[in-house]
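Asks: got a structure for you, letters missing:
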């Protein structure tokens, strides 16, 4: 019997599948748990703890290395250049950050909660992990 261990959680199904594909490309068996419920209604993502990427416990070290390498890749813009933080110049950025500042974002959040739908509007922002600053959008 295989003992599946949760390696990491994702709140975006596309990113979860990207990580799954990377592991499978490195011949690491894996599965996504709770992917369907988050895909059908993203507002349930926090309730179920996100989409869990699981691997057999015997593959955990190799899988962690693949995920670390994948997370170290910089985000790139439309021209293929690494996105840099305007404050510190670092490329350790992510766009897994939701910014609800501003009137339009606030109204969209209220409507999404009232009708249990995915927000119709959100700003595309980046978060620098090094200096803890949001930028863009």
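Replies: On my side now, so go ahead. Everything numeric in this text was worked out from a predicted model, so none of it was measured.

Asks: from here on, just use CA atoms for contacts and neighbour counts.
Replies: Noted.

Asks: thought residue 19 was touching residue 68?
Replies: No: Residue 19 is beyond contact range of residue 68, at 10.6 Å (criterion: Cα atoms under 8 Å).

Asks: looking at these two, which one has more neighbours?
Replies: Taking other Cα atoms under 10 Å, residue 19 and residue 68 do not tie; residue 19 has more neighbours (22 against 11).

Asks: confirm the more buried one sits in a helix?
Replies: Yes: counting by DSSP: H, G, I helix; E, B strand; the rest coil, one finds residue 19 located in a helix.

Asks: against that first model, consider the following:
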């Protein structure tokens, strides 16, 4: 069982997976990427097939997960300081886009139909600890 690969992370794009792969290989962990060539050929299928799977040997799973956790990057402000949640004060905050009004919904639909990027997107931060959503402050 120690010679089988287990999935420890999934990525939407191969560039993200390659960076993490390089970091793990630097630490002597054997890494295998699954579905990276398929997604490089057609990035639109990434969500349909579950993204690029980063796999390591079962015996290295705990060490690889510890390395991933140590390098996970959360949102930073313009000065490089972690953005903190106004509710709980933790810095496990990530940026995400949201569709919460008619303008952004219409923009999403037009972008989806025409194959272009949306021209009106709302961004917010979300705390992973307490699920508080708060707006992006453009200072």
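Replies: Structure received. Nothing here was measured: the structure is a model prediction, and the numbers come from that model.

Asks: what value does the TM-score take for this pair?
Replies: The TM-score (TM-score structural alignment, normalised by the length of the first structure) is 0.76; 133 aligned residues with a Cα RMSD of 2.5 Å.

Asks: can you pull out the strands in the second structure?
Replies: Applying DSSP state E to the second structure gives strands spanning 5-11, 31-34, 52-57, 93-98, 122-127, 133-135.

Asks: need the ones you listed in CSV (columns: distance to residue 106 of the second structure).
Replies: Formatted as CSV, these follow (distance: least, Cα to Cα, whole Å):
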stretch, distance to residue 106 of the second structure
strand 5-11, 28
strand 31-34, 35
strand 52-57, 30
strand 93-98, 13
strand 122-127, 13
strand 133-135, 21
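
Asks: right, so of these, which gets closest to residue 42 of the second structure?
Replies: Proximity to residue 42 of the second structure (Cα to Cα) singles out strand 52-57 among the strands of the second structure, at 12.2 Å.

Asks: next, the mean deviation of that closest one compared to the first structure.
Replies: In the superposition with the first structure, the average deviation recorded for strand 52-57 of the second structure is 1.3 Å (mean Cα distance after the TM-score superposition for the first structure).

Asks: angle of that strand against strand 5-11?
Replies: Relative orientation of strand 52-57 of the second structure versus strand 5-11 (axes from the mean of the first three to the mean of the last three Cα atoms, to 10 degrees): 150 degrees.

Asks: show me what strand 52-57 of the second structure is packed against.
Replies: strand 5-11, helix 14-26, strand 31-34, helix 36-41 (3 or more Cα pairs under 8 Å, 6 or more residues apart in numbering; DSSP states H and E).
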